[in-house]
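**Student:** Quick one, structure for this:
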Amino acid sequence: MPTIKTSIIPTHQQFTKVNAPHELDRKAICIFAATGFFLETDTYWKDKKVLPAASENIIDENGFLVESKPWFQWHYSPRDISFETALEEFTALFDQITSEQLKDSKVILPLSGGLDSRTQAVVLAKMKNPVIAYSYSFKGGFSESGIGKKIAKVCGFDFKEFTIDSGYLWPKLEELATINNCYSDFTHPRQMAVLEEFKKMEGVFSLGHWGDVLFDRGAPEGAREEDLLEIIMKKVVKKGGMELAIALWQEWDLNGDFESYLRDRITELLNKITIENPSAKLRAFKSLYWAPRWTSVNLSVFEEAHPVTLPYYDDRMCAFISTVPEEYLADRKLQIAYIKQQNPDLAKITWQEHKPFNLYTFENNKSPNNLPYRIGNKLKREVKNKMGKPYIQRNWELQFLGMENDEKLQEHLFGENIHPFISKPLLAKFYNNFKTVDAIKYSHPLSMLLTLAVWDKSRKNA
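**Tutor:** From the prediction side, this is the model:
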């Protein structure tokens, strides 16, 4: 019988059969509705599971899971090393992994205003591979491309700038559903807007996913182990997500109550992680259950165009993280030091999270030093709003706001009768709350209901 070994952070969901009824796993779908991702090995169906991260799995000739056991356990084993030694080791490992993954390929590099892609720009500037970098900005939003263009110029990369237009999702909705199989909501993968442009490029994607989790404090400073459940609940349950999940739970007449079920599931998973340090334990939880089931799902969009490489996903990087003292990982210290040491000019470019400050000045991003920028930025947004040009900050605003978007949204939510899976009164309630009560709070429920409606249609047409 074949054995399938999954990576510490898998890039793909690998499905298997289990001995269970072939019926909807409505409890799992409720968690999906609340958080935007399926938890642990859950899928839409009770008899279909995803292979766990960092596991060896024996599958029989009929595709059923016989046995699953971990081959790697997240741990916290900090070594007695200096920060300088940790930086040297990270530099050598990160550069080695990137070089091995890319070999002599042409490289496609997404550039944001953050640190993860900037670390990749550092190492790629030292390599001889041809690089084409790109950034995208929301139409009417912050020009993320402005920072990306500056990074590319310093490194000598070719650069493309993309603008994500309003309503790009609707003509691509069925294609996206096929690509990610409706295991992620549809408003986040903005790369769908430029997928055809990606296909015109040549090379291999180098993606910086998960660097911000591995190389930062896992839990807030001073957090205790008993605080982790509340921290996770606050982090993973989206605005309006709990309300939607409870509504579905009640409509489907499931036993117990949803919030208790979710808390029990998360507590059980936390108890399996044998790490005492709260920050390291929370990072392990995210890497085991969040990265594979949310972050990894939409990697498939990039793969529609070209192969992907992910230096921060590498097993060796995860093993390295488990031995680095938390104080060196907190507040992005290692990444910041790496960029400053290897390419000071890149460190001088604005850090989007702390704009208008850079990696040398970001500690000034507090009152009163940041007041002039904050006031000026607020005035710009107000002027745009008065001119009828709202400042776009979130993906869903491009998909759900405006008359044309509303028509498409209603068409997908109400044009097909998805009862008894989800009733029209429930759909109408959350749609009306989005329109009349609080668009920000109800944007996530609306996005999840759209995802579930498209999934329901696709399974009926299969």
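**Student:** make it CA atoms for all contacts and neighbour counts henceforth
**Tutor:** OK.
**Student:** what ranges do the strands span in this structure?
**Tutor:** In the chain, strands defined by DSSP state E lie at 3-5, 15-17, 48-50, 55-59, 65-70, 107-110, 131-138, 158-164, 204-206, 308-309, listed in chain order.
**Student:** doesn't Cys318 make contact with Leu93?
**Tutor:** No - counting by C-alpha atoms under 8 Å, Leu93 sits too far from Cys318 to count as a contact (11.2 Å).
**Student:** compare with the first, here's sequence two:
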Amino acid sequence: MTTSFKSPIIPSEQKFARIHGESHEPDLKSICLYAATGFFWGDATYYRDLKAVQPGTLNNIDEDGFLLDSKPWFNWYYEPHGQSFQESVKQHELLLEQIIDEQVGEQNVILPLSGGLDSRSQAVALHKLGKKVSSYSYSFAGGFKEHEISEQIAKKCNFEFQAFEIPHGYLWDDIEKLAQINGCYSEFTHPRQMAVVEDLRKLDGVFSLGHWGDVLFDRGGDEGIEQNDLVKYIHKKVIKKGGLELATQLWKSWGVEGNFQEYLSEVTLDLLKRIEIKNTSAKVRAFKSMYWAPRWTSINMSVFKAAHPITLPYYDDRMCELICNIPEEHLADRKIQIEYIKQNNPAVAQITWQDHKPYNLFNYHRDKSPNNLPYRVKNKIKRMVNDKMGRKYIQRNWELQFLGDENKQHLESYLFNDTFSNFIDPEIVQKVYASFKNDDQVYYSHPVSMLLTLSLWNNKLRD
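**Tutor:** This is a model prediction of the structure:
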């Protein structure tokens, strides 16, 4: 029996198919790319004979799970219409509200709120549509209280609201459960929602998630980049700190033929050539939407799904097609979302925009020197005082997972065990971990997180 499958333009979950003629062995080249960037590229997986079904394709898969054929039903394009900026804002308004209304219907809505623009746009739409909403936000223990901004948004929209704090070391009680949920296709320092998944289960309704709005409704990249420079531009956007170093070490230790950086460039160029768009800003956005969104952003949506069904207005095929017809100058700098919020709920627009603290959507353009100097000086003094008092300011999720004696014990139990040493050279692990502890924690936090992820895959999920 043959199963036909139509993949969305941006899939919210990975689907896999087996490939005839390939061995069921680890795809070491692809794992190196994964180590460098934190996501698998194209259709690659951990195994040579297992491939991810590609976005925007029609696929036939046989009863044994083998891919018979695959062909695109959608190709990203850039054909801007000659509309005014206000017409673009109106198109966004009508489509966003239509999609949200269709997706949630009469169900209660669970809305994760942040201090940014995507969930704020959803809040405005949901309030305007008269939906019943339970909202929440979370902040790092010892970090910026993001929930304070979110709570203000909730109050202006008359939503129920809960604030959660992401505690130190929350990962270790659930790391093996998370490995099963996301298949180790994402490093473990990103899904903060795992810390509160049991609390989320107590809520009633469907999630409305704002993922990928910040990519669709912003410039994709610089315009006018030469083809030869576009590969380097992509690499600057996706290669993590310390990622290239780790990937190169793995490549050499496994004895993979050739050079990792050359392979990285070849893969990047091949994927870019599949996108027939001349405008480089639109082309970069399409690249991210085809290869980054489904293989990185979508992975940890499985954590939300473990609590309740999810809806994704910015993942809707119609939203992707709308983006292909809006001029780049309208999309750049989040202008459409900002204008939508200002026009439809000025009170919400007056609340601080987290990326431009302490400014809001009406005056964020003043977030430059010398206007912002008083805030920056005050914030720096506050951090210095906290440092002297031994209260470290938490800015990144890995700081909650990797720092401190208890975290150290858990982390080392996964990094240094006999099973993992049979997969990755212990000297690489020791060198990376020593550099993290003694040299530059920010730079080496990604390599440590990738080694942790690979250890879980190798020890728990590897066939």
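**Student:** TM value for the aligned chains?
**Tutor:** Put the two chains on top of each other and the TM-score (TM-score structural alignment, normalised by the length of structure 1) is 0.98; 461 aligned residues with a C-alpha RMSD of 1.0 Å.
**Student:** ok, now which ones touch Lys27 of structure 1?
**Tutor:** Listed by C-alpha atoms under 8 Å, 6 or more residues apart in numbering, the contact partners of Lys27 of structure 1 are Trp249, Leu254, Phe258.
**Student:** give the contact list for Lys389 of structure 1.
**Tutor:** Taking C-alpha under 8 Å, 6+ apart as the test, what Lys389 of structure 1 contacts is Gly140.
**Student:** What's it aligned with over in structure 2?
**Tutor:** If you follow Lys389 of structure 1 across to structure 2 using TM-score structural alignment, you land on Arg391.
**Student:** what does Asp80 of structure 1 give?
**Tutor:** Using TM-score structural alignment, Asp80 of structure 1 lines up with Gly82 in structure 2.
**Student:** next one: Glu230 of structure 1
**Tutor:** With TM-score structural alignment as the criterion, Glu230 of structure 1 matches Lys232.
**Student:** Run a quick neighbour tally on the corresponding residue of structure 1 for Lys132 of structure 2.
**Tutor:** Aligned against structure 1 by TM-score structural alignment, Lys132 of structure 2 finds its counterpart in Pro130. Residues near Pro130 of structure 1, counting by other C-alpha atoms under 10 Å, number 17.
**Student:** Leaving out sequence neighbours, find the closest residue to Pro130 of structure 1.
**Tutor:** Distances taken as C-alpha to C-alpha, 6 or more residues apart in numbering place Lys106 nearest to Pro130 of structure 1, at 5.1 Å, with adjacent residues excluded.
**Student:** now for that neighbour: what does it line up with in structure 2?
**Tutor:** Using TM-score structural alignment, Lys106 of structure 1 sits opposite Asn108 in structure 2.
**Student:** And His188 of structure 1, by the same measure?
**Tutor:** With TM-score structural alignment as the criterion, His188 of structure 1 lines up with His190 in structure 2.
**Student:** Against Pro80 of structure 2, how distant is the residue nearest to its match when sequence neighbours are not counted?
**Tutor:** With C-alpha to C-alpha, 6+ apart as the criterion, His190 of structure 2 has its nearest non-adjacent residue at 6.7 Å, and that residue is Asn397. Separation of Asn397 of structure 2 from Pro80 of structure 2 (C-alpha to C-alpha, to the nearest Å) stands at 39 Å.
**Student:** For the residue nearest to His190 of structure 2, give me its contacts.
**Tutor:** Neighbouring residues of Asn397 of structure 2 by C-alpha under 8 Å, 6+ apart: Phe140, Thr189, His190, Arg192.
**Student:** same thing but at 10 Å, please
**Tutor:** With contact set as C-alpha atoms under 10 Å, 6 or more residues apart in numbering, Asn397 of structure 2 has these partners: Phe140, Ala141, Gly143, Ile166, Pro167, His168, Gly169, Phe188, Thr189, His190, Pro191, Arg192.
**Student:** Over to Tyr312 of structure 1?
**Tutor:** The contact partners of Tyr312 of structure 1, by C-alpha under 10 Å, 6+ apart, come to 9, 94, 97-98, 116, 207-215, 318.
**Student:** how about a cut-off of 6 Å?
**Tutor:** Neighbour list for Tyr312 of structure 1: Gly211 [criterion: C-alpha atoms under 6 Å, 6 or more residues apart in numbering].
**Student:** All the helices of the stretch 101-250 of structure 2, in order from the start?
**Tutor:** Defined through DSSP state H, counting those that start in this stretch, the helices belonging to the stretch 101-250 of structure 2, from first to last, are 118-129, 146-156, 171-182, 197-201, 213-216, 227-238, 243-253.
**Student:** buried sites along the second one?
**Tutor:** This means helix 146-156 of structure 2. Glu146, His147, Glu148, Ile149, Ser150, Glu151, Gln152, Ile153, Ala154, Lys156 (16 or more other C-alpha atoms under 10 Å).
**Student:** quick one: the residue nearest the centre of structure 2 and Val53 of structure 2, what's the gap?
**Tutor:** Centre of structure 2 computed as the mean C-alpha position; nearest residue by C-alpha atoms, centre = their mean is Thr297, 3.4 Å away. Separation of Thr297 of structure 2 from Val53 of structure 2 (C-alpha to C-alpha) stands at 16 Å.
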